[in-house]
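Participant: test case, fold it:
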Amino acid sequence: MLTNFDLADPQQVRLAARAGALDQPTANLAPGFVQANMAILPREYAFDFLLFCQRNPKPCPLIGVSEVGDPVMPLLGKDCDVRSDLPRYRVWRNGDMVDETTDVKKYWRDDLVAFLIGCSFSFEEAMLADGLPVRHIQCGCNVPMYRTSIATTPAGRFSGPMVVSMRPLKPADAIRAVQITSRFPSVHGAPVHIGDPVAIGIRDIAKPDYGDAVDIAPGEVPVFWACGVTPQSVIANSKPEFCITHAPGYMLVTDLKNSTLAV
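Facilitator: Below is the predicted model:
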């Protein structure tokens, strides 16, 4: 049962996911600790993907890379196993999602490399501490995420559109959010766009490609941050033969402190 776990503790969040007791987006769990998006690829794709992340630091700020074939990442957390410690995963073959599951041990291979990418859930703590509203947390739902017309910089076999996450804010709060999130480049940093969603290729703000729609109140503007779900749009476009990712919004909660990422 989920009540058996302390969801303010990052290791307990991972253990709840490992036990199959946690099946919800991880926003606002273990406040103060870094959360991470994930992409796991065969070694033959690893250099190209590493180069892709290096060329696209806004959507893909790397915070950790595993050894080949090793699912345990002690630098990110005590007894941290990327095969079981996220609440939900997606499995891809040739660019198509073929499974969504709570555990990927049966898919693990000795040639796989895990890439952990900073998540905007980490800077939400600083926004909340400053009194800024975070709508999806208020609503108890997943953050809305959208594929855009913003192209990433290609690297090797990887290319595709950027994905963004959206939080509606009043204009003055949006300015403050820019100031706050600029201090966290390792978890996407400042927004990439404020205002008209059509300008970045989003035709219907009420229909996110990932996550849940949230209301935009009168007087608010949508604020868009680069998102660590970008690798999933790139995987769908580039079609590697095999890949595992997190499900959007269902992150790896690490033992790293958000404060260590601030600049």
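Participant: could you use CA atoms for every contact and neighbour count after this?
Facilitator: Fine.
Participant: residue boundaries of the strands in the stretch 1-150 of the chain?
Facilitator: Counting by DSSP state E, counting those that start in this stretch, the stretch 1-150 of the chain has these strands, from start to end: 33-42, 62-65, 89-93, 96-101, 112-118, 145-151.
Participant: turn these into a markdown table, including distance to C227.
Facilitator: As requested, the strands of the stretch 1-150 of the chain are arranged in a markdown table below (distance: least, C-alpha to C-alpha, whole Å):
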| stretch | distance to C227 |
| --- | --- |
| strand 33-42 | 9 |
| strand 62-65 | 12 |
| strand 89-93 | 17 |
| strand 96-101 | 19 |
| strand 112-118 | 9 |
| strand 145-151 | 8 |
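Participant: Proceed likewise with the subsequent sequence, for comparison:
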Amino acid sequence: MRLTDQSIASVQSLAELRAAIRSGAFNDHTAGLAPGKLQCNIAILPAAYALDFLRFCLRNPKPCPIVGVGETGDPSLPTLGPDIDIRHDLPRYRLYRDGKFSDEVTDIAAHWRDDMMTVALGCSFTFERALMAAGIPMRHVEQNRTVPMYRTTLPLEGGGVFGGTMVVSMRPLRGGDVPRAVEICARYPLAHGAPVHVGDPAAIGIAALDRPDWGDAVTILPDEVPVFWACGVTSQNTLLSAGIPLVITHAPGHMLISDIDEDAALPIWKP
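Facilitator: Okay, here's the model as predicted:
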């Protein structure tokens, strides 16, 4: 269900929002909720594969920016919030067995195992809010659609059983807005950072913008160019390609809302 406008207004704190998610009172997407708080992509996998996966993410920080790592068998993520329990605190989860989709659920307590480990990755919601605050519109938000995502030919650095090519998300921007968008997004390296490509989709192996591999196609106006960002779906695609016996992820758009301010995604150094 989606909380009504009235019930959203009645949620006075992040703790109350997390309680609504944990109880099952809220199981819809998290876009627009808890503004200013870092939202996270989630991957939960057996610890036997975790070192290789972390190595893969560190070698590919644009699509897979690590923002938190749990202990083996421990569902908490204390660096992202003192009361987080990853078994209950996402609105929806997806389960994959041997690289194939198995189920979508609102709680994973029944599927949690003592050998499971959680990895949290940065999310594009952070830079999207920064762009909209700067007056740069997001077409998929205007059209109430899921951002379009595409497989590409951009190679990734492998790590153990993990590898492949990058998945990107696309947002059409006016040509004059592109330099400002690059500048803004570069400030958020833990939320995919600056775009990886601007312009011709064929140059990165995308045949047709109106046929995304995930999400929904959006309108591109005559004065706009397609701009592509590294996408967190890269990690899910890579996990599935590895054929691991059990992987649990967030359902697209149904993120973990952390206690961390989005500005914590800013680097502590100046480029």
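Participant: average offset between the lengthiest helix in the second structure and the first structure?
Facilitator: If you go by DSSP state H, the second structure has its longest helix at helix 47-59. Here helix 47-59 of the second structure, set against the first structure after superposition, deviates by a mean of 0.6 Å using mean C-alpha distance after the TM-score superposition for the first structure.
Participant: give me the range in the first structure that that helix lines up against.
Facilitator: Using TM-score structural alignment, helix 47-59 of the second structure corresponds to residues 43-55 of the first structure.
Participant: ditto for stretch 199-209 of the second structure
Facilitator: Stretch 199-209 of the second structure corresponds to residues 195-205 in the first structure, going by TM-score structural alignment.
Participant: tell me how far that stretch lies from the chain's centre.
Facilitator: 21 Å (C-alpha atoms, centre = their mean, to the nearest Å).
Participant: could you list the buried residues of it?
Facilitator: Neighbour counts using 16 or more other C-alpha atoms under 10 Å place 197, 200, 202, 205 of stretch 195-205 of the first structure among the buried residues.
Participant: what about the residue of the second structure positioned farthest from its centre, distance to Q143 of the second structure?
Facilitator: Largest separation from the mean C-alpha position in the second structure: P222, at 29.1 Å (C-alpha atoms, centre = their mean). Counting by C-alpha to C-alpha, to the nearest Å, the gap from P222 of the second structure to Q143 of the second structure is 17 Å.
Participant: and stretch 7-16 of the second structure, how far out from the chain's middle?
Facilitator: Centroid separation for stretch 7-16 of the second structure versus its chain: 23 Å, with C-alpha atoms, centre = their mean.
Participant: er, stretch 60-80 of the second structure I mean
Facilitator: Distance of stretch 60-80 of the second structure from the chain centroid (C-alpha atoms, centre = their mean) equals 13 Å.
Participant: who's in contact with it?
Facilitator: For stretch 60-80 of the second structure, the external contacting residues (C-alpha atoms under 8 Å, 6 or more residues apart in numbering) are 40, 47, 57-58, 82-87, 113-122, 156-157, 166-167, 189-193, 230-235, 258-260.
Participant: buried ones among these?
Facilitator: Among these, those classed as buried by 16+ other C-alpha under 10 Å are 40, 47, 57-58, 84-87, 116-122, 156, 166-167, 189-193, 230-235, 258-259.
Participant: report the buried residues of stretch 79-98 of the second structure.
Facilitator: 80, 84-96.
Participant: er, stretch 230-242 of the first structure actually
Facilitator: Buried residues in stretch 230-242 of the first structure, counting neighbours by 16+ other C-alpha under 10 Å, are found at 230-240, 242.
Participant: cool, and stretch 99-112 of the first structure?
Facilitator: Buried, per 16+ other C-alpha under 10 Å, within stretch 99-112 of the first structure: 100, 102-104, 112.
Participant: could the residues you listed be laid out in CSV, adding distance to A30 of the first structure?
Facilitator: Below are the buried residues of stretch 99-112 of the first structure laid out as CSV (distance: C-alpha to C-alpha, whole Å):
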residue, distance to A30 of the first structure
E100, 24
T102, 19
D103, 21
V104, 23
L112, 28
